[in-house]
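Trainee: Would you be able to build a 3D model of this:
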Amino acid sequence: MSSNPQNLSGNEIRTLFLDFYTQRGHQILPSASLVPEDPTVLLTIAGMLPFKPVFLGQRTPEFNRATTSQKCIRTNDIENVGRTKRHHTFFEMLGNFSFGDYFKEQAIAWGWEISTKVFGLSPNNLVVSVFEDDDEAYNIWRDRIGVKQARIKRMGADDNFWTSGPTGPCGPCSEIYYDFHPERGDENIDLEDDSRFIEFYNLVFMQYNRDASGNLTPLQNKNIDTGMGLDRMAQILQKVPNNYETDLIFPIIQTAAQIAGIDYHVSDDKTKVSLKVIGDHVRAVVHMIADEIRASNVGRGYVLRRLIRRVVRHGRLIGITGEFITQVAERAIALSESAYPNVRQREAAIKAELQREEVNFLKTLERGEKLLEEIIQEVKQQGKTSISGESAFTLYDTYGFPLELTQEIAAENNLTIDEAEFDAEMEKQRTRAKEAHETIDLTVQSSLDKLAEQINVTEFLGYTQPAATAKVEAILVEGVSQEEAEAGTEVQIVLNQTPFYAESGGQIGDRGYISGDGIVVRVEDVKKESDFFVHFGRIERGTIRVGDAVTAQIDRACRRRAQANHTATHLLQAALKKIVDDGISQAGSLVSFDRLRFDFNCPRALTAEEVQQVEEQVNTWIAEAHAAKVEVLPLAEAKARGAVAMFGEKYGEEVRVIDFTGVSMELCGGTHVSNTAEIGVFKIISEAGVASGVRRIEAVSGPAILDYLNVRDKVVKDLSDRFKVKPEELPERITTLQTELRNSEKQLATLKSQLAIAKSDSLLQTVESVGDYKILVAQLEDVDPESLKSAAERLLQKIGNGAVVLGSVPEAGKVSIVAAFSPEVNKKGLQAGKFVGNIAKICGGGGGGRGNLAQAGGRDASKLPEALEQGRSELKSAFS
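Mentor: Below is the predicted model:
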């Protein structure tokens, strides 16, 4: 222990906490990934989350006592980050846990001991809270620990009764608060006053189970779940005004400030908020990417992308216009690597992902700036003085414009923002965010909850049996449980056992039939709901009833196709790792009967040569006839052997391993060929990008190859017949036709331009003189945009000092407008781009270009005369 606990670093606090509980029989366990095993939660949001199966009684713990420092991410109150003293997206929760071992008295005693003896906090600075009805905890604090009665506060269920959902394990809790101002006395202590108090240690006494009626029943095993905020303890011990100025995060803030060329300590409040947001969010995204989360537009990938974009936005607010995140990330990596070595190991991936997202978003911001300019011009034309809150929110949500930046630019144009409407839109977004995966639900979820206690779970026999006798456990029609259903009805059927594979791991469900005495049900799909296999189909004959004995038979031809395609995805991933990059990992897949799709993480497109090499490698392995070895192993042993796991997939303590020796070994619950030779042949159809950093390969294999070749052969024969050439002569014939077409298009464009010029020469007699300038505004019929532009340039040359504005309707529903200004017109402050863009809005369009020549489009041809007249009027006004 440090000789002076008040000078402890964040790393020392973490070490002292873990050592304290290790000395008291606790097993130190590593932090779990930010991607939780629990599918009901998007990200790891609490220290107890990795132990949820233990608290539920679903898993027997290896140790009765454990201690951890758990990485967590929460974004439900993201707008408070940087604005309050202690809101974060990323934080570390120090915890000690008891699984049916010690309980309240020991947890309270150790909580007080580590706070006062190890971290040196004076008892005079501590206040504790207990649940209002928890006399046991109250008495322990008062009589066993010796806390003054005035500094023990009873609080209601909202504050001091921990629940994770409407049902499941729960219990009262007791919290320890630090009092920054004990000199204010013990009268009227208000723990909600965060200027005086900070809660830093929460002790949860998980002793009850709540049923659906709200009744509490004592648990057989009482558990302890605690959490001490590392950032909060660092703030207390380092005597800084907020969590952000501790050594855990402030160096990151200082790095951002240096890049911006500012001093945090003398900055105004808004600048400090932006610096805090950057520091917090960069720390969060570094750990998220280290745990292999990739930016995307869905799920946790969207959370990552949103955080990165907030960093960029706040960087703009403090004057940073170029790329900077990777520089700040380097500081965050350096701060974290001693406790979390994976951040340094994943440094290259972290920086690559951040740079890619930052560059893409900077381009989006540029588009937002252009949109804001259009909004401002439209508001001015309408004679308004305020930009709508909805428009400001669109800029914020879609283009990353902070409200403050929109307000600043609007103010430069003497406009305001409807903040009330903006706040209303923001509140809608917050509500949506809070509804998405931000609670820990300890209840067992299933769409068959009402039947769960009445029917048996489904036993899967499909790895070895294509058919099986079974009993009908349940029948659902349009989601409603029925005792029977007759011919013609769409049904969902649950059997006690089945050979049908249920959709999982990218592989679609089997097809086939369920039959019995006078009964035939065509099964079109199978899905798994909790432990029940639900067979979706249509009754073709007879009436099926709950309790019926039936035969379930899969379509073997479909199964063989799925097996070939699924094994092909394993070989494909192995080939990509071997030929392209060993760091490639699966990002998703589809295994269908007619094709396969494999998504993988890769920052660049594959070359044509690489695609060919990958295809050849897969076919080589197929020809080598590698036999499949299928084993069920403990997860740790499977990983130790080198089995590849799909990132984000949830695995139990035992896993099924598919091993094609020397080629591929993966954790997989799907169906596969017994030997690669059964696949026959493999063909890549396409390789393309589907998201930032994610590529997709589509391919066919096995029997589906024949379908693919038949389609291609039909197309080739049809083209050969049309062009009257042999198949091998098709490329040359098409190249010749393309060349002829390009030449014809050039000739046509020349003729159109000449025709437009001929038409436009007749307009010279309509030229108007206004002062020293000449104006020509007219409409030409059936002239394409390029020809219209050529005509405008020629007319301007002929009239000299002035402006030419031409409009045309080259095809139904489209408007084209061109403006050409002489240098003298530009000197008066008129720009062709802004001018033509404004009048095009009358036609429901827009556009722009250079100051001397610009073009715009529109959708409403009936408004073209009005737009041209508006242009004429503006020019006359400017020139007079």
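
Trainee: C-alpha from now on. contacts and neighbour counts both.
Mentor: Fine.

Trainee: Which strands or helices does whichever strand or helix holds Arg344 pack on?
Mentor: Here Arg344 is covered by helix 342-345, with elements defined by DSSP states H and E. When contacts are defined as 3 or more C-alpha pairs under 8 Å, 6 or more residues apart in numbering; DSSP states H and E, helix 342-345 sits against helix 269-290, helix 325-336.

Trainee: here's the other one to compare against:
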Amino acid sequence: MSDYPQYLSGNDIRQKFLDFYAQRGHQILPSASLVPEDPTVLLTIAGMLPFKPIFLGQRTSEFKRATTSQKCIRTNDIENVGRTKRHHTFFEMLGNFSFGDYFKEQAIAWGWELSTKVFGLPPEQLVVSVFEEDDEAFGIWRDKIGVQEARIKRMGADDNFWASGPTGPCGPCSEIYYDFHPERGDDNIDLEDDSRFIEFYNLVFMQYNRDAEGNLTPLANKNIDTGMGLERMAQILQRVPNNYETDLIFPIIKTAAEIAGIDYAKADEKTKVSLKVIGDHIRAVVHMIADEIRASNVGRGYILRRLIRRVVRHGRLIGIGGEFTTQVAESAIALSESAYPNVRQRENAIKAELQREESRFLKTLERGEELLTEIIQQVQSKGETQISGESAFTLYDTYGFPLELTQEIAAENNLTVDEAGFDTEMQKQVERAKEAHKTIDLTVQGSLDKLAEDIQATEFIGYTQPVATSKVEVLLVSGVSQEEAEAGTDVQIVLDQTPFYAESGGQIGDRGYLSGDGVLVTIHDVKKESDFFVHFGRIERGTIRVGDTVTAQIDQACRRRLQANHTATHLLQAALKKIVDDSISQAGSLVSFDRLRFDFNCPRALTPDEIHQVEELVNSWIAEAHSAKVEILPLAEAKARGAVAMFGEKYGEEVRVIDFQGVSMELCGGTHVSNTAEIGVFKIISEAGVASGVRRIEAVSGPAILDYLNVRDKVVKDLSDRFKVKPEELPDRITTLQNELRTSQKELETLKSQLAIAKSDSLLQTVESIGDYKILVAKMEGVDPESLKTVAERLLQKLGNGAVVLGSVPEEGKVSLVAAFSSEVNKKGLQAGKFVGAIAKICGGGGGGRPNLAQAGGRDASKLPLALEQAQNELRSALG
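Mentor: Below you'll find the model as predicted:
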């Protein structure tokens, strides 16, 4: 092997790369934000992404040549982070770019010169790859550069045809690999062998555009897009076994190890993986927050939250009990600030976001871990290998456990998670929460924070005025401040005054529209952020600009529905206190256009009679036409008068009191009818438990009653037509059908069992005698689990002293197994439950039961013959 190349720090490598291309006419440009301009990409994933419009010919570049060190985030291989030598979520891509200037020959020549002359890599330790159809590149490497043919490898499109995504600029590429073991020779070179080779420089000959159908068309100009992995070159030049132990990452790992009281050099592999995950993820997190990404449950905010939680989780795995992320973040900031000054400038924001997210997660993590441990123990005790989707969703929904974290911990225990089942539970929640609006986009919040000093708080005039003449103070598109926006654009608008009620106190925001000189904006939602009302809408026609005067008009029909439903919740709470228990208090609510939902503290379910009485009382109050009295009172006076406040809610010194005299008096900022008679009628749809000690009533009132009745009437008519009976005869007809179905099912089960027993007699011919024992192991076609159990018991009775193991595939994709052992077999140490559970694992399942009789199941029917063969061999061995 040649002398090892010179040692260079990560900062030196970056600077030498940029200087090399600057000396060759390239403009050094700063790294773009991790939040890309390209709306089709969530995060900046490659050095070329900021130049995509130039490659596509959509924008003209000021420079023909450019060079950058671009920070990138990729999470598609997140499970490999820390486990391989060079997988990362955050990495830096050193790149040189040509926009219709030089092409293949020059790019290859400079790439070789940089690698061998500047970085000092011995030519005999370099191997290159080219796209299998690119004879031109192959010829340049061989004839111009002088690389031996044996060290030029042709590779397919998966490896050497580069694209930034399914559509967009693309082209063949050529990669340069460093060979750590050239002494192994040139025969049978396998570039996939990462113990020997590392790919560090990718030269992309960007000459095509791929459309949605996969068609390639030549770009207007032939371009060059290259990428050198900074971390990979650092591994080579710093003589370390992996990217994590370079000076770009290892100081962070060392900080985490010191906090945990661990000597990295002496740590086991599992501990090192956790330390590497922390080192990698904290770099990603620091730069994401520096680029003004905030944690949330959607989009790039969810990626940030997921990474932070993985850092905390791996901290716990290596014994760190308290908060620590801000300490390792300081190490990451110190490492990056010379190249990326914004990380130090945003230091306070970075540490505040980390502290907030870590604190929140730690509060739920401990209980979630305990519950997951219980779930894992239950699954393993049953001999199963999969955590249910329902259990995984409970961890996610109640304890903040991301699915990926549950999968990760499950894998550590050799278990999987039913991801399809999780998705089903998630969809159920989405359907339940359709009326509960999405929280305000954090990008909106961030933009408003910046503009807060320049605009006044929104004045709400909607209690008394449905229409207002307003001025557009702020215009946002996807959370980004704009001066104007055109038809077809989704926008968020802040007005100086508004009649639109913003979502609050369980009541959703108003709908309506903004109109002006040639412009119309439909408003589908309104939320309050700090002191600003944010109107979410879509421009239907014209152009709207900051400073425009518009007419703001609420949809009064929708408002009337909200008023009816909101007042109905007040009457409902008053009725519950009178009929059920005076100590009942509100635990949450939703006031929507089509229904209302009221959660209340109660240790038991309501009886049907109580539900009927509550409904009757509310309707009597509606009929009595109680007028509303609205007052603004000091909080102490309002409480002294008996106004009901929501437990845990924070109120100011003065409060708004809604008093339907003689019936209900509550502190409330929502919109209400002026007289209960306006509600019309009230109907309870359901009553159920939603949490320990919390019940939920769903109901409809006012105009929504007609919608509810129309749906019910359509269902009743449809059933009447199907069963050919009058509506009042439906209950009796359904009861008759249910009884007939139960009888038929019993008869069918009896027939199945009789058929299986009849088939079983033929199995006696396959009985095998082993000393004093007789064993029977067989497969029965299409026999259900219950019948299979009956057959096994019957066969064992005929065998006497012995063992029976039967298998069946009762339906596609499912395996049923049963084992029946005599007491003499039990005395030999064999127990049916443990035996059949172990056999079922071969079919991807598990099970168990009593020592003499047990059942199990599986998911892989193709493995049933193998499982039965294994059962036969084990019985022969144990009883022989």
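
Trainee: which residues touch the helix holding Arg344 of structure 1?
Mentor: The set of residues external to helix 342-345 of structure 1 that reach it, using C-alpha atoms under 8 Å, 6 or more residues apart in numbering, is Val286, His287, Ala290, Ile333, Ala334, Ser336, Glu337, Ile350.

Trainee: Of these, which is the most crowded?
Mentor: The most crowded member of the contacts of helix 342-345 of structure 1, judged by other C-alpha atoms under 10 Å, is Val286 (30 neighbours).

Trainee: who touches that residue in this structure?
Mentor: Val286 of structure 1 neighbours (C-alpha under 8 Å, 6+ apart): Ala329, Ala332, Ile333, Val343, Ile350.

Trainee: quick revisit: nearest to Thr661 of structure 1, of the helices and strands packed on helix 342-345 of structure 1?
Mentor: Among these, helix 269-290 comes nearest to Thr661 of structure 1, with 30.2 Å by C-alpha to C-alpha.

Trainee: Just the buried positions in that closest one, please.
Mentor: By neighbour count on 16 or more other C-alpha atoms under 10 Å, the buried set for helix 269-290 of structure 1 is 271-290.

Trainee: Helix 325-336 and the helix or strand that that helix is followed by, what's the angle between them?
Mentor: As assigned by DSSP H and E, the chain's next helix or strand after helix 269-290 of structure 1 is helix 299-317. Comparing the axes of helix 299-317 of structure 1 and helix 325-336 via axes from the mean of the first three to the mean of the last three C-alpha atoms, to 10 degrees yields an angle of 110 degrees.

Trainee: Helices of the stretch 601-750 of structure 1, residue ranges please.
Mentor: Taking DSSP state H, counting those that start in this stretch as the test, the helices found in the stretch 601-750 of structure 1 are 608-623, 635-640, 704-723, 730-761.

Trainee: so how far is stretch 588-599 of structure 1 off the chain centroid?
Mentor: Put simply, stretch 588-599 of structure 1 sits 22 Å off its chain's centre (C-alpha atoms, centre = their mean, to the nearest Å).

Trainee: Report the aligned residue range of structure 2 for that stretch.
Mentor: On structure 2, the counterpart of stretch 588-599 of structure 1 by TM-score structural alignment is residues 588-599.

Trainee: Flag every buried residue along that stretch.
Mentor: For stretch 588-599 of structure 2, by 16+ other C-alpha under 10 Å, it's Gly588, Ser589, Leu590, Val591, Ser592, Phe593, Asp594, Arg595, Leu596, Arg597, Phe598, Asp599.
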